[in-house]
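Student: okay, sequence plus prediction incoming.
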Amino acid sequence: MQEEIAALEANHTWDIEPYPLTIVPLGCKWVYSVKVRSDGSLDRYKARLVELENNQEYGVNYEETFAHVAKMTIVRTILALAASSDLPLHQMDVKKCFSSWGS
């Protein structure tokens, strides 16, 4: 949890500001998961702070949602191009990804 909060603060994820009484804040909650290795042994515990979207109302406090996720057709195309051109492939894991989308 401390790692998650530190990353959120380091990336300036939010600003604390007063809001009008007519606005209902969305709120947040902690989501916990256990990550295991391929052999079934414990890798690490993970905690993420997520917003509660159940208070959102279209046109009031959101217009659209967007998630940075690669579509499988794009992944397959990249793999096919790399294989056909005999290019090396590398795998990586992004621990914290923050976007300035919409700001």
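Tutor: Yes, it's here. Numbers count the residues shown, from 1 in each chain.
Student: only C-alpha atoms for contact and neighbour calcs from this point on.
Tutor: Fine.
Student: so which helix or strand takes in Leu49?
Tutor: For Leu49, the host element (DSSP states H and E) is strand 42-51.
Student: next structured bit after that strand?
Tutor: On the C-terminal side of strand 42-51, the nearest following helix or strand under DSSP H and E is helix 72-84.
Student: show residues contacting that following helix.
Tutor: Contacts with helix 72-84, where a contact means C-alpha atoms under 8 Å, 6 or more residues apart in numbering, come from 88-89.
Student: and it, how far out from the chain middle?
Tutor: Between the mean C-alpha location of helix 72-84 and the chain-wide mean there is a distance of 24 Å, by C-alpha atoms, centre = their mean, to the nearest Å.
Student: quick one on the thing from earlier: so which elements touch the strand holding Leu49?
Tutor: In this structure, strand 42-51 makes packing contacts with helix 2-10, strand 28-36, judged by 3 or more C-alpha pairs under 8 Å, 6 or more residues apart in numbering; DSSP states H and E.
Student: ok, residues contacting it?
Tutor: Outside of strand 42-51, the residues within contact range by C-alpha under 8 Å, 6+ apart are 1, 4, 26-37.
Student: element containing Leu89, please.
Tutor: Counting by DSSP H and E, Leu89 is held by no secondary-structure element, helix or strand.
Student: so who does it touch?
Tutor: If you count contacts by C-alpha under 8 Å, 6+ apart, then Leu89 has Ala82 around it.
Student: comparison target below:
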Amino acid sequence: MTFKQAMMSEKSENLWAATKSELNSMEKNGVWKLVTLPQGCKPIGCKWVFKTKGNSKGQVNRYKARLVAKGFTQKEGIDYNETFSPVSTKDSLRIIMALVAKFDLHLHQMDVKTAFLNGDLEEEIYMMQP
């Protein structure tokens, strides 16, 4: 759904709250700053992605909104040099679980809501405002 469709839907209040939460989080983490586009630079577009998180009974638990850059418009070697996403593998999880069991440790799981915001970029990225 587009942003306009989301704001016209019956869930608009919840989706707007999720959108504000995402923008507040980005502002708090200093993810972006408003600048004048330098001459010769091409800005990347963006779009809102909306999702609902459900519980085990299939009921909506929370609404999520993410502002994503349309990075597919970039060209490797021109706009960026490499991509990397730090994710864990099943093997890594199995090793950690085995160590926890062997040494009788306590394991805590957490979800970092803004983990992707903490990556360091070497390139300057210009994105159009949503």
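Tutor: Received it, and whenever you're ready, just let me know what you need. Bear in mind the structure is a predicted one, so any value in this text is a computation, not a measurement.
Student: circling back: any chance of a markdown table for the contacts of strand 42-51 of the first structure, columns neighbour count?
Tutor: What follows is those, written out as a markdown table (neighbours: other C-alpha atoms under 10 Å):
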| residue | neighbour count |
| --- | --- |
| Met1 | 14 |
| Glu4 | 15 |
| Leu26 | 12 |
| Gly27 | 11 |
| Cys28 | 11 |
| Lys29 | 10 |
| Trp30 | 10 |
| Val31 | 11 |
| Tyr32 | 12 |
| Ser33 | 10 |
| Val34 | 10 |
| Lys35 | 13 |
| Val36 | 12 |
| Arg37 | 9 |
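Student: what's the match for Glu53 of the first structure in the second structure?
Tutor: In the second structure, the residue paired with Glu53 of the first structure according to TM-score structural alignment is Gly71.
Student: now swap in Lys35 of the first structure and tell me
Tutor: Aligned against the second structure by TM-score structural alignment, Lys35 of the first structure finds its counterpart in Lys53.
Student: do Pro25 of the first structure as well
Tutor: Using TM-score structural alignment, the equivalent of Pro25 of the first structure in the second structure is Pro43.
Student: quick one: neighbours of that match, just the number.
Tutor: Residue neighbour count, defined by other C-alpha atoms under 10 Å, stands at 17 for Pro43 of the second structure.
Student: from Leu67 of the second structure, how far off is it?
Tutor: Between Pro43 of the second structure and Leu67 of the second structure the computed distance is 15 Å (C-alpha to C-alpha, to the nearest Å).
Student: next: Ser12 of the second structure.
Tutor: Spatial separation of Ser12 of the second structure from Leu67 of the second structure under the definition C-alpha to C-alpha is 16 Å.
Student: list the residues that contact the alignment partner in the second structure of Gln91 of the first structure.
Tutor: Using TM-score structural alignment as the criterion, Gln91 of the first structure maps onto Gln109 of the second structure. The neighbourhood of Gln109 of the second structure, defined by C-alpha under 8 Å, 6+ apart, contains no residues.
Student: tell me the SS of Gln109 of the second structure?
Tutor: Here Gln109 of the second structure is coil, with the state taken from DSSP: H, G, I helix; E, B strand; the rest coil.
Student: again with the one 4 residues further on
Tutor: In three-state terms, and counting by three-state DSSP, Lys113 of the second structure is coil.
Student: quick check: it vs Lys51 of the second structure, distance?
Tutor: 14 Å.
Student: and if you look at Gly40 of the second structure?
Tutor: According to C-alpha to C-alpha, Gly40 of the second structure stands 36 Å off from Lys51 of the second structure.
Student: with Ala6 of the second structure instead?
Tutor: Following C-alpha to C-alpha, the distance that separates Ala6 of the second structure from Lys51 of the second structure is 11 Å.
Student: sounds good, over and out.
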